[in-house]
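Student: Here you go, sequence then predicted model.
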Amino acid sequence: MTGGRTIRCMKIRWPWRRRESTPAQNLISISDPALVELFSLGTPNFAGVDVGEGSALGLSAVYRAVALIAGTMGTLPMRSIRDTGDGQRQRMTSFLDNPGGQFGPTPYEWKETVMLHLLLHGNAFLKHIYGGAGQLLALEPIHPLCVSIDEAPDRPGGKLFKAYRQTGVNVGQVEEFDARTMTHIPALCTDGLRGLSPITVARNSLGTAIAGDRAAARQLSNGALIAGMVTPDEDVEPDEVKQIKAEIEQKVSGWENAGGIPVINRKLKFTPWTMTAKDAQFLESRAFSIQEIARWFGVPATLLMDPSAVSTWGTGVEIQYRGLARFTLGHWAKRIEERLSRLLPAPRFVEFDFAGLERPTPEQEIELLLKQTGGKPILTVNEARAIRNMPPVEGGDELMPAPEPEPEVSQSDPPEREEVPA
């Protein structure tokens, strides 16, 4: 008793303390990235919504931008090359021809996953998989939310990586790595340890877009397609007001009542609001969020299917696509190339082949080749037929001689006149 009042303490019994065993199928591993995101404090932003991997990918513009960059990088060949010393390059074979290993992800899936980790979380962690003889066989991507980084001056690279991995049946275990057993590819970095997460840096823009989607969904599910104030022509009691409001919302609110004709046995006067969603620039803000996301990821808005983007035709679209390869994909490729090149013995290095992506149109390429060869033929008949999936013909494996140019007739010289006998 304190101050004349009795304070009673209630003892809380946690339900899991009384359980001696829990079925294995009901357990969740602590290495699950979804669980890490669920129990995180969220990314604070002006819109007041949680921005994470799942919510960010729920935005169509983010999903399209990430899928476009990651998918395009996945299609680029990743070559292992050696400088021969005479200015030439020689293609070499290495484990990076299939970096996921024999039973791991395919080369396309591996490159796409690494890029997805970089685009969303700003870091890619690759666990080294060694063979029995100590040779490096593959690189296993680990989700960035499952890896922490600490400074460790006594370790190679000065970093200590701790990965919370699932090693048994729903049993989590902490694995420690350093530069000898894990390759870390950071994005834009300010502290030298961990790369900046794009979805964290862009939390305000993404949060506004997520809030806009939720507001639109709530307007269609719970809100009326018309907004205004209802005034009864007669006096009603407070309980009747609640009943009238519930009756109107039941017959008017929601997408299933769109276009319907409500019938209410009341004498009411409806006054619409003067401020609509368009006046509040709701639709304009949602369209602007697409351009914001395109700006964050460095993707032209036209590739995000934005109908409000500036319309460009011909060479304008081609220049935009070349700019994507040079100023967006090239930066990501350079980060991966330099980190993976450390895993190969010198003088070998890794390089992405952008030739197929930057190749001009067939007409432009043929015209360029003809100019470089002085107009001489560059294909045999059978090579041309093979391009068209046609069978070879006899005698079609030799280059045909270039046709002789026709003599030019000077326009200044008058044509010769034939003499007509008298």
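Tutor: Received it, and whenever you're ready, just let me know what you need. Numbers count the residues shown, from 1 in each chain.
Student: CA only for contacts and neighbour counts going forward, please
Tutor: Will do.
Student: How are the helices of the stretch 51-200 of the chain distributed by residue range?
Tutor: Residue ranges of the helices in the stretch 51-200 of the chain, as given by DSSP state H, counting those that start in this stretch, are 53-57, 60-75, 107-121, 198-201.
Student: what's the most buried one of the ones you listed?
Tutor: helix 107-121 (a mean of 22; mean count of other C-alpha atoms under 10 Å).
Student: Can you name the residues that contact residue 306?
Tutor: Applying C-alpha atoms under 8 Å, 6 or more residues apart in numbering to residue 306 gives the contacts 287, 290, 291.
Student: any idea how far it is from residue 299?
Tutor: Taken as C-alpha to C-alpha, to the nearest Å, the spacing of residue 306 relative to residue 299 amounts to 11 Å.
Student: Kindly report the same for residue 358.
Tutor: According to C-alpha to C-alpha, residue 358 and residue 299 sit 16 Å apart.
Student: ok, those two, which is more surrounded?
Tutor: Each of residue 358 and residue 299 has its neighbours counted (other C-alpha atoms under 10 Å); residue 299 has more, 25 against 14.
Student: take a look at this one as well, against the first:
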Amino acid sequence: MKQKAQKIGRVRAAVLGWLGAPFGLTDVGAWARLGASSSAGVQVNDQNILQLSAVWACARLISETIGTLPLGMHERSREGKRSAPQHSLDFILGVQPNADAISSVFWESVVAAMLLQGNAYCEKLMIGDRLAGLSFLHPARLSIMQRRDGSKEYRYIDDVGRQRIIDGARIWAIPGWSLDGKTGVSVIQYGAQVFGSALATDEAAGGTFKRGLMPTVWFKYPEKLRPEQREDAREFITSRAAGAVNAGKPVIMENGMEVGTIGINPRDAQLLESRAYGVEEICRWFRVWPGLIGHAANGQTMFGTGVEQMMTWFLMATINPLVRRIEQSIIKDLLTPAERLRYYPKFAVEGLLRADSAARGAFYSVMVNNGILTRDEVRELEDRAPMGGNAAVLTVQTALAPLDSLGSNTADQNARNAMAYWLKDITAGTADT
């Protein structure tokens, strides 16, 4: 009995060590980390799913794209909407969330957790009643316990292995795509069939390449060989019939020897086609065009306007929903009720134009020529000092005139006409004299 209890204790300790945090029967997140079974016979979890290159590439592409977008606070005033660098969240969200992290790495981790785990959790670092920073909580170290009164208890294991309980008021939860309107669904649980099939295909491909893409070869004799005959046959096969050095050389088969193969040719098994289909299935799951992660389906590639349209689609269908969800979550959980009426966060998706100077120049030209941005505002986006004067005035393409002077040309024209008549009278009087 004692040995059985000790065995159960060791198994429990091993499971808890693998999970990274203790858990209970009501901890859905911890049970999800145990993985999900698939019809392909492969257990899918948050560890082996990232071993798929397509999953790694999709998650990295989306998280790095959002992580490198400029994020700052804005305010609504009587003069209109403008940036609010004076707000404390502007530095926390856009530059440095805490003493150990920078904003790009922080948001990459948040988005990756939303994509793979369904939810991202951060701890609010408080100084009194003031929010002083944000700390990302690794999903493998976080345990969520449901209490009888309906509240939640958060337990987290820090970098040195100490467990601490975090009050629910200090937890900032950002859900991914949700079915109940409260928590995001786990990609691992719902995509187990897709990811399991891809993992099984990779394992089969690995075994095939391990054998050098060659099936197993058998040699058959009509009668049982004596030990010395078996050694002679093995020596003959390894030295004269097998190996790259013997390729193309004729082989003499004696004593009724027959040769055959065991296994299926990779092309017959459509192994390469299965792997390509797995990549497309994973891209469909993450809503990413395969070309963006280096996979050209059926050899198809896009150039020119095709790439531009695909990038627009990627921004609208993949990036925008996640960005909008984060912005609304910031308003809900990180701003006070009074601040929500005045301040709001905003990702500058124009940051995606930084890699394309031609597109960036065309964008700025349209915005300036239509009186939407001033030249100084464009210079600020390019991290250049303002010039002041007319560079700070909105202009339009008509004559690059100040926007607030449109419609006042009549008075200017009347003044010019009066001056012309006066000069004409002086000229006429001089001629008469």
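Tutor: Looks like it arrived, so ask away. Model, not experiment: these values are computed from the prediction.
Student: TM-score for the pair, please.
Tutor: Overall, the chain-to-chain superposition scores 0.69 on the TM-score scale (TM-score structural alignment, normalised by the length of structure 1); 355 aligned residues with a C-alpha RMSD of 4.5 Å.
Student: Point to the residue nearest the middle of structure 1.
Tutor: Most central in structure 1 under C-alpha atoms, centre = their mean is residue 66, positioned 0.7 Å from the mean C-alpha point.
Student: quick one: what's aligned to it in structure 2?
Tutor: Across the two structures, residue 66 of structure 1 finds its equivalent in residue 59 of structure 2, going by TM-score structural alignment.
Student: same deal with residue 338 of structure 1?
Tutor: Using TM-score structural alignment, residue 338 of structure 1 pairs with residue 328 in structure 2.
Student: So for residue 246 of structure 1, which of the helices of the stretch 51-200 of structure 1 sits nearest?
Tutor: Comparing those against residue 246 of structure 1 with C-alpha to C-alpha, the closest turns out to be helix 53-57 (32.8 Å).
Student: what range in structure 2 does the closest one sit on?
Tutor: Using TM-score structural alignment, the residues of structure 2 aligned to helix 53-57 of structure 1 are 46-50.
Student: helix/strand/coil for the closest residue to residue 49 of structure 1 other than its chain neighbours?
Tutor: Closest residue to residue 49 of structure 1 in three dimensions, ignoring its sequence neighbours and counting by C-alpha to C-alpha, 6 or more residues apart in numbering: residue 207, at 5.9 Å. For residue 207 of structure 1, the secondary structure call by DSSP: H, G, I helix; E, B strand; the rest coil comes out as helix.
Student: what residues are up against the aligned partner of residue 207 of structure 1 in structure 2?
Tutor: Taking TM-score structural alignment, residue 207 of structure 1 has residue 196 as its aligned residue in structure 2. When the contact criterion is C-alpha under 8 Å, 6+ apart, the partners of residue 196 of structure 2 are 37, 38, 39, 40, 41, 42, 43, 44.
Student: about what we covered before: I'd assumed residue 116 was in contact with the residue nearest to the centre of structure 1.
Tutor: Yes. The pair residue 66 of structure 1 / residue 116 is scored as a contact, 6.8 Å apart, by C-alpha atoms under 8 Å.
Student: now the helices of the stretch 51-200 of structure 1 as a markdown table including distance to residue 237 of structure 1?
Tutor: As requested, the helices of the stretch 51-200 of structure 1 are exported to a markdown table (distance: least, C-alpha to C-alpha, whole Å):
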| stretch | distance to residue 237 of structure 1 |
| --- | --- |
| helix 53-57 | 45 |
| helix 60-75 | 48 |
| helix 107-121 | 56 |
| helix 198-201 | 51 |
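Student: how about these, which one is nearest residue 174 of structure 1?
Tutor: If you check each of those against residue 174 of structure 1 by C-alpha to C-alpha, helix 107-121 wins as the nearest, at 20.4 Å.
Student: average offset between the closest one and structure 2?
Tutor: The superposed helix 107-121 of structure 1 is, by mean C-alpha distance after the TM-score superposition for structure 1, a mean 0.9 Å from where its aligned residues fall in structure 2.
Student: In structure 2, what stretch matches that helix?
Tutor: Residue correspondence for helix 107-121 of structure 1 in structure 2, counting by TM-score structural alignment: residues 103-117.
Student: Trace residue 291 of structure 1 over to structure 2, please.
Tutor: The equivalent of residue 291 of structure 1 in structure 2 is residue 280 (alignment by TM-score structural alignment).
Student: Give me the spatial nearest neighbour of that match, chain neighbours excluded.
Tutor: What sits nearest to residue 280 of structure 2 in space, not counting adjacent residues and going by C-alpha to C-alpha, 6+ apart, is residue 290, at 6.4 Å.
Student: what about the one you found, neighbour count?
Tutor: Using other C-alpha under 10 Å, residue 290 of structure 2 has 19 neighbouring residues.
Student: Identify the residue of structure 1 aligned to it.
Tutor: Counting by TM-score structural alignment, which is the criterion used here, residue 290 of structure 2 corresponds to residue 301 in structure 1.
Student: My understanding was that that match contacts residue 312; is that so?
Tutor: No. Here residue 301 of structure 1 does not reach residue 312: they are 11.3 Å apart, not a contact under C-alpha under 8 Å.
Student: what does stretch 166-176 of structure 1 rub up against?
Tutor: By C-alpha under 8 Å, 6+ apart, the list of residues contacting stretch 166-176 of structure 1 from outside reads 24, 27, 28, 29, 30, 31, 160, 161, 162, 163, 164, 165.
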